[in-house]
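**Q** Predicted model, plus sequence, below.
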Amino acid sequence: MNHSVLQGFTKSLAMTVLSEIGDKTFFAAAILAMRYPRRLVLAGCLSALIVMTILSALLGWAAPNLIPRKLTHHITTLLFFAFGLWSLWDAFKDGEAEDLAEIEAELDANMKTNGTSKDKSKGDDDTKKKRQPFLTQFFSPILLKAFSITFFGEWGDKSQLATIGLAADENPFGVVLGGILGQALCTTAAVIGGKSLAKQISEKLIALSGGVLFIIFGIQSVLSAVES
């Protein structure tokens, strides 16, 4: 692993771990793992995060080819400082356990809706199978549910935007490797540890650490030369 790949890998790994621990998708994975088979939840959540990481890195890699390299470097630097301040703001504001309760309430409401619709269509199994979505004929509905909740929960999230910025400024292959490893570690911890682990995590400490890390990335970006 050469220097540029290693640098992209380490930055992406650190950023992903500190961004994803205590994130909404982390809580969602933990709660889903308490209600459904862990292997299906892990497969669904992790596959969504891997797809999102690759897509984000591709966007970041393409950006310097569409926009001048110097401009993308300055945008990335500003993003690092903005995300650092955002994370520090999250660390010092109130409402540490709100995400867990909010996501649990959303999942409960979703399950109740699905349960009601199942009761209404119990006597019509053949028709139900015919109307079944194409993907659910090949993949478990639980896996698809975990995938969709995680994928759309990550879309436009701070960690996705940070991955795009990082891939624009660092080796995209290293960013993908570090991001996938970080996502695998966080998602596995959420699924295995479950809700109890989510409750023990100090969101304030994680947000503070993430904020400091982003600001360090920003300072390093300011001091580094822009490749032509």
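**A** Here it is on my side, so go on.

**Q** switch to C-alpha atoms for all contacts and neighbour counts from now on
**A** Fine.

**Q** can you give me the helices for this structure?
**A** 3-20, 24-35, 38-66, 69-92, 98-120, 125-130, 141-154, 158-169, 172-200, 203-223 (DSSP state H).

**Q** and residue 98, how many neighbours?
**A** 10 (other Cα atoms under 10 Å).

**Q** Looks like residue 31 contacts residue 193 (just checking).
**A** No - contact between residue 31 and residue 193 fails when scored by Cα atoms under 8 Å: they sit 10.1 Å apart.

**Q** In contact with residue 197, which residues?
**A** residue 190 (Cα atoms under 8 Å, 6 or more residues apart in numbering).

**Q** now do 7 Å
**A** By Cα atoms under 7 Å, 6 or more residues apart in numbering, the contact set of residue 197 is empty.

**Q** same thing with the one 10 residues further on?
**A** When contacts are counted by Cα under 7 Å, 6+ apart, residue 207 is found next to 87-88, 90-91.

**Q** Apply 6 Å and report the result again.
**A** 87, 91 (Cα atoms under 6 Å, 6 or more residues apart in numbering).

**Q** if we can go back for a sec, counting neighbours, go ahead and name the busier of residue 31 and residue 193.
**A** residue 31 (22 against 14).

**Q** Chain neighbours aside, what residue packs nearest to the more buried one?
**A** residue 195 (5.8 Å; Cα to Cα, 6 or more residues apart in numbering).

**Q** ok, that neighbour - how many residues close by?
**A** By other Cα under 10 Å, 20 other residues sit near residue 195.

**Q** So it sits against residue 29, correct?
**A** No - shown here, residue 195 and residue 29 do not form a contact pair, counting by Cα atoms under 6 Å, at 9.0 Å.

**Q** Okay, one more to line up with it:
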Amino acid sequence: MTGFLVATAVSFGVIFVAELGDKSQLMALTFATKFRALPVLIGITIATAIVHAVSVAVGYGLGATLPTGWIALVAAIAFLVFGAWTLRGDTLTDEERSKAEKTTKSAIFAASVAFFLAELGDKTMLATITLATQYGWFGTWLGSTVGMVAADALAILVGRKLGKHLPEKVIKYGAAALFFLFGVWLLIDAIAQLT
């Protein structure tokens, strides 16, 4: 498998799992109760593409200038922290829910702005930066963007069809386990590179 395909597949998987149960996925559900699903997904895609482009630029720049062993070590620690963050959970505040429900602007514009602001500093942005230090920028950007949009589309579909969220505990523990798994894998790689 080529580096591009590996970067795309790994980034898709990591970000898809990271987004499950995340605050922005809850926002997607909230927007989808007020607007049609397609404009909401277009807004999510625009915001995600921009935020993840910035993320991969930062991560790829760090990867090009820092020794890979130390980057792998920092990435391992970051993924272990993401696992703990995922276990802690994410919720929408009443203010965030109210803004998402009361907006009267265009669905695409409203979703784009809300998701752009929600993703700044979020674990999916930080995970994308981390992935970009290890993989090629384009594959990481493409995989992370598609992974996040797919997870949010799943939330919208399931939420609209069933009227409730996916089982929260299963999602939380599964996502945390995958983060811990990636963290341990990167830690083993870092130790091998530094010794």
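**A** Sure, I can see it. These numbers were taken from a predicted model, which means no experiment stands behind them.

**Q** center of the first structure - which residue?
**A** Compute the mean C-alpha point of the first structure, and by Cα atoms, centre = their mean the closest residue is residue 154, 4.8 Å away.

**Q** Can you tell me what it aligns to in the second structure?
**A** Using TM-score structural alignment, the equivalent of residue 154 of the first structure in the second structure is residue 119.

**Q** measure its match to residue 171 of the second structure for me?
**A** Between residue 119 of the second structure and residue 171 of the second structure the computed distance is 19 Å (Cα to Cα, to the nearest Å).

**Q** what do you get for residue 148 of the second structure?
**A** Going from residue 148 of the second structure to residue 171 of the second structure by Cα to Cα gives 15 Å.

**Q** neighbour-wise, which of those two wins?
**A** Taking other Cα under 10 Å, residue 148 of the second structure and residue 171 do not tie; residue 148 has more neighbours (29 against 19).

**Q** show me the contacts for that one.
**A** Counting by Cα under 6 Å, 6+ apart, residue 148 of the second structure has contacts 15-16.

**Q** Tell me the spacing between residue 155 of the second structure and residue 186 of the second structure.
**A** 29 Å.

**Q** what do you get for residue 25 of the second structure?
**A** 27 Å.

**Q** again, but for residue 129 of the second structure
**A** From residue 129 of the second structure over to residue 186 of the second structure (counting by Cα to Cα), the distance is 15 Å.

**Q** In terms of neighbours, single out the busier of those two.
**A** When neighbours are counted by other Cα under 10 Å, residue 129 of the second structure and residue 186 differ, and residue 129 comes out ahead with 27 against 24.

**Q** Quick check: the corresponding residue of the first structure for that one vs residue 75 of the first structure, distance?
**A** Structural alignment (TM-score structural alignment) places residue 129 of the second structure against residue 164 in the first structure. For residue 164 of the first structure, the distance to residue 75 of the first structure equals 11 Å [Cα to Cα].

**Q** now do residue 153 of the first structure
**A** From residue 153 of the first structure to residue 75 of the first structure the distance is 24 Å (Cα to Cα).

**Q** ok, now residue 98 of the first structure?
**A** Distance from residue 98 of the first structure to residue 75 of the first structure, by Cα to Cα: 32 Å.

**Q** So what's the residue count around residue 2 of the second structure?
**A** 7.

**Q** That one: what's it in contact with?
**A** By Cα under 6 Å, 6+ apart, residue 2 of the second structure has no neighbours at all.

**Q** List the contacts of the residue nearest to the match of residue 129 of the second structure when sequence neighbours are not counted.
**A** Distance criterion Cα to Cα, 6+ apart; nearest residue to residue 164 of the first structure, sequence neighbours excluded, is residue 60 at 4.3 Å. Contact analysis of residue 60 of the first structure by Cα under 6 Å, 6+ apart lists 164-165, 167-168.

**Q** Can I get those residues in a markdown table including distance to residue 143 of the first structure?
**A** Shown next, in a markdown table, are those (distance: Cα to Cα, whole Å):
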| residue | distance to residue 143 of the first structure |
| --- | --- |
| 164 | 26 |
| 165 | 30 |
| 167 | 29 |
| 168 | 32 |
